[in-house]
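Peer 1: next one to model:
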Amino acid sequence: MPQINGGSTETLIPAMIIFSVIVSTLLGMPNEIVNSRNDGVYRNYKINGISKISTLLVPAISTAVHSFIVSCIIFFTAPMLFDIESKYSLISLLIVFFCVYITCSGIALIIGSISDNTSVTVVLAQIIFLPSMLIGGLMIPTSQLPKSLIKFSELLPTTYAMDLLEALNNINPSKYSSLLSILVLLSVGLIGYIVANYLFRFDVTDKSKKKIIALFVLLPFVINILFL
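Peer 2: The predicted structure is shown next:
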């Protein structure tokens, strides 16, 4: 990262924390959901009367605990390993962690709910993961992107996460207010959980609902781009 962005050491700790959340949610949770469905685990849940939302909260909560532990390890060890100092407050990092986790876990639950196999989950997750890494502010500040990519980057949760970090700490000029970034991220996450609950299937034999509904999760991003 320093070779790409000379100032990346300043944002290394939050970028690594956000990266760990994205990997745990987008690349991990969907596969767990699909495998459990295909192996008949969720069929047993349905027989025993366990609700959809309770079923979805199992991977969401377990992944949250895992992500938080990893983030704590990063926060306490990165300054020693990389000889850097974090200029961001602990409270701001906790707020960003919470918002990013809610957002990415909501999206991950949708991917797991609509995917029939793990090959599909990988493709769908990469559509969000790769752009988030490249143009979402983790490796290169969005302000340094070509104008043609800036609008596209506003469809990515990491863009709002990194901007929120700057807004909360008043270090560099932020594009959005902290309240707006929080509202956008939490709205995406909330819609994600609602849509995932609607589209979730306990069994591979269950009829799939209209998967196009999954795109509703992008609505807060689109509204922000067009009207705010």
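Peer 1: for the rest of this, base every contact and every neighbour count on C-alpha atoms.
Peer 2: Noted.
Peer 1: what sits against the most centrally placed residue in the chain?
Peer 2: Centroid-nearest residue in the chain: Cys104, 2.2 Å away (criterion: C-alpha atoms, centre = their mean). Residues in contact with Cys104 (C-alpha atoms under 8 Å, 6 or more residues apart in numbering) are 21-22, 25-26, 157, 189.
Peer 1: closest to Leu93 out of the residues you listed?
Peer 2: Each of these was checked against Leu93 using C-alpha to C-alpha; the closest is Val21, at 12.4 Å.
Peer 1: hmm, who's touching the helix or strand hosting the closest one?
Peer 2: Assigned by DSSP states H and E, Val21 belongs to helix 12-26. Outside helix 12-26, the residues within contact range by C-alpha under 8 Å, 6+ apart are 63, 66-67, 70-71, 74-75, 78, 86, 93, 97, 100-101, 104-105, 107-108, 125, 129, 133, 138-139, 158, 162.
Peer 1: would you do the same for the sequence below? I want to compare the two.
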Amino acid sequence: MNAFLAYLSLQLKLDVRDRGTLLNFYLVPLLFFFVVGAVFASVNPLTKTTLAASMSVFAVTMGAVMGFPPPLVKLRETGTMRAFAVNGIPGPAVLAVHALSAFVHLLVVATVIGVAAPLVYHASVPNNPSRYAVVLVVLLFASISIGLAIGVTARSQTFTAMFSMLVFLPSLLLSGVMFPTSMLPKILQWVGYIFPATYVLQSFYGWAYHAPTHMNPGVSLLAATIIGMALLTYALWKYGRNNKMELR
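Peer 2: This next block holds a predicted model:
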């Protein structure tokens, strides 16, 4: 356990020093919040009600889907994962360290957004902060599970960027972060149900803000959790399969 915590502490520091991670975890999400948040708040004052939730979904999704997978692929490309396995360090433990590190960084960003939104844009404070926190944890879990799945599936950095973009853009455009899903054609609304961000945003609205939703908030939260569990299971299975093939 001491070795695990030491590795986690080291990874947190390395993430902060890595320009790519810093860009995707902190700089771009926060810049998006301050710039696009200002646009949303001025163009449509109604968005102030759930601005913190919408911007948190964007920040967490971007960090987990765009910023989290590349380091995992790099570990495999450079042979670091193989070296860990040869020296008896369990691969799942390495994945867990990187996942927890991403969880901490993204939690910090989401907290900054949650605190800054009411102060900067006079956004509404959640009616139920504890439920807001629960939904945020589910968002982090589901999004990081997506990142894990991409990281163990992509064969190179190029494929990683492609897979990440194929997940990130629909998550942003079809979930209701940028505009209400009611404005989308029915077929695109159904496609949006593939992504956890859609369910999490409904849970934020209904559970934390007591706002009207078109889905049951509790069912939405359960759906996002199930998707996260399924992706985590797949990621562990895929890693084990890849590891066996590499050690042959």
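Peer 1: mean per-residue distance, the helix holding Val21 of structure 1 versus structure 2.
Peer 2: Superposing on structure 2 and averaging over aligned pairs (mean C-alpha distance after the TM-score superposition for structure 1), helix 12-26 of structure 1 comes out at 1.1 Å.
Peer 1: pull out the buried positions in that helix.
Peer 2: 12-22, 24-26 (16 or more other C-alpha atoms under 10 Å).
Peer 1: and the counterpart of Ile227 of structure 2 in structure 1, what element?
Peer 2: Aligned by TM-score structural alignment, Ile227 of structure 2 pairs with Val188 of structure 1. Following DSSP H and E, the helix or strand that holds Val188 of structure 1 is helix 178-199.
Peer 1: the helices in structure 2, which residues?
Peer 2: For structure 2, the helices defined by DSSP state H cover 2-17, 19-22, 28-43, 51-62, 69-77, 80-86, 91-121, 129-153, 157-174, 186-192, 196-203, 217-247.
Peer 1: so which of those is nearest Ala211 of structure 2?
Peer 2: helix 196-203 (9.1 Å).
Peer 1: what range in structure 1 matches that closest one?
Peer 2: Counting by TM-score structural alignment, helix 196-203 of structure 2 corresponds to 157-164 in structure 1.
Peer 1: quick one: that stretch to structure 2 mean distance?
Peer 2: Superposed on structure 2, stretch 157-164 of structure 1 shows a mean distance to its aligned partners of 1.0 Å (mean C-alpha distance after the TM-score superposition for structure 1).
Peer 1: so which bits of that stretch are buried?
Peer 2: 157-164.
Peer 1: so what touches that stretch?
Peer 2: So stretch 157-164 of structure 1 is in contact with 15, 18, 96, 99-100, 103-104, 132, 136-138, 142, 153-154, 174-178, 181-182, 184-185, going by C-alpha under 8 Å, 6+ apart.
Peer 1: filter those residues to the buried ones?
Peer 2: Among the contacts of stretch 157-164 of structure 1, those buried by neighbour count (16+ other C-alpha under 10 Å) are 15, 18, 96, 99-100, 103-104, 132, 136-138, 142, 153-154, 174, 178, 181-182, 184-185.
Peer 1: return the residue of structure 2 aligned against Pro131 of structure 1.
Peer 2: Match for Pro131 of structure 1 (TM-score structural alignment): Pro170.
Peer 1: please tell me how far its match sits from Gly176 of structure 2.
Peer 2: Going from Pro170 of structure 2 to Gly176 of structure 2 by C-alpha to C-alpha, to the nearest Å gives 10 Å.
Peer 1: count of residues packed around Phe98 of structure 1?
Peer 2: Applying other C-alpha atoms under 10 Å, we find 17 residues neighbouring Phe98 of structure 1.
Peer 1: also Gly88 of structure 2?
Peer 2: Neighbourhood size, Gly88 of structure 2 [other C-alpha under 10 Å]: 9.
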